[in-house]
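Undergrad: sharing a model prediction with you, sequence too.
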Amino acid sequence: MRKSLFILVSLIVLSVSCSDRDDDLTSVQLRIKNSSSLTFDRVLVENEEHIYENVGSDAFSDYQEYESAYRYNYIQITSGEETFVLQPIDFVGEEELPIGLYTYDLSITEEGEVVLEFVID
């Protein structure tokens, strides 16, 4: 009896632990990783609808839903009194991202330029 109960519990735990975190997604989910030594007080991505706040150095934000997103985007970072901007020139040839989990890994150079590394989670 104990053996049967153990096997049943093991199977339940195994089946629950095998699901991917992106199995139930219905939209693009995007988060920010701060790879700089600064704390990002505010990160605006694309427009005022997508604002991430208080992303510490080497930390991640929570995911936010997007109706559509691209491998890169307009980004405005505020850290203290300083503002840093990444302004894409155009999106010609760029395709919308499929439903999934993504990260914009952001850093700032010594010259104050925003560097974006796109990561598929």
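TA: Perfect, thanks for sending it. Residues are numbered from 1 along each chain as shown.
Undergrad: from here on, contacts and neighbour counts on C-alpha atoms
TA: Noted.
Undergrad: can you count the residues close to Phe6?
TA: Residues within reach of Phe6, counting by other C-alpha atoms under 10 Å, total 10.
Undergrad: Val13 versus that one, what's the distance?
TA: 11 Å (C-alpha to C-alpha, to the nearest Å).
Undergrad: which ones are touching Asp121?
TA: 100-103 (C-alpha atoms under 8 Å, 6 or more residues apart in numbering).
Undergrad: just the ones of those residues in strands?
TA: Of the positions in the contacts of Asp121, 100-103 sit in strands, assigned by DSSP state E.
Undergrad: hold the first one in mind and look at this next one:
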Amino acid sequence: MKISGVLTLLFLFLGACGIQDGRPNGVFIRVQNNSDVNYENVVIQTGSVEQAFGDILLRTTSEYREFEYAFRFGAVWLEAEGKDLSLVPNDYVGEMPLKNGFYTYRIGLSSANLTDAGLVLDLVEE
């Protein structure tokens, strides 16, 4: 009886984590701060879902967040040393949603001079 209870709990845990048969069951995205400044109030929108990632220290990575679906790029809003920065795509026309899996949005700055910098986003498939 104890073994079946443990197996049931294990099955429920793995199902809750979005992993079935060793493969992810969903799109999981994390954000990597690829700059030398701290990011505050990071918000990502890809598809129709917006999620807050909070503060991400320089050269660190957030935890994964699950999205129902996502694209290889998304809208990004954040603050860097008190300056509001954003990167907003025009549309997703012609884009295919990402397959289930784990991805990292690596977000950097286009210039070392923060007053002239914009955001740069690269997708990394895990």
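TA: Yep, that arrived. Just so we're clear, the structure is a prediction, and the values are computed from it rather than from any experiment.
Undergrad: superposed, what's their TM-score?
TA: Comparing the chains after superposition, counting by TM-score structural alignment, normalised by the length of the first structure, produces a TM-score of 0.76; 101 aligned residues with a C-alpha RMSD of 1.9 Å.
Undergrad: rewinding a little: quickly name whichever of the contacts of Asp121 of the first structure is closest to Asp58 of the first structure.
TA: For these, the minimum distance to Asp58 of the first structure (C-alpha to C-alpha) is 12.9 Å, reached by Thr103.
Undergrad: look up how far Gln45 of the second structure lies from the residue in the second structure that the closest one lines up against.
TA: For Thr103 of the first structure, the aligned residue in the second structure is Thr104 (criterion: TM-score structural alignment). When C-alpha to C-alpha is the yardstick, Thr104 of the second structure and Gln45 of the second structure sit 14 Å from each other.
Undergrad: ok, those two, which is more surrounded?
TA: Residue environment comparison for Thr104 of the second structure versus Gln45 gives the larger neighbour count to Thr104, 21 against 18, counting by other C-alpha under 10 Å.
Undergrad: right, and the more buried one touches Leu123 too?
TA: Yes: when contacts are counted by C-alpha atoms under 8 Å, Thr104 of the second structure is listed as touching Leu123 (5.8 Å).
Undergrad: so who does the match of Thr103 of the first structure touch?
TA: Contacts for Thr104 of the second structure were tallied using C-alpha under 8 Å, 6+ apart; they are 29-32, 123-126.
Undergrad: now do Lys33 of the first structure
TA: Residues near Lys33 of the first structure by C-alpha under 8 Å, 6+ apart: 55, 58-61, 103-106.
Undergrad: I'd say Asp22 of the first structure and Ile120 touch.
TA: No: in this structure, Asp22 of the first structure is not within contact of Ile120 by C-alpha under 8 Å, at 11.5 Å.
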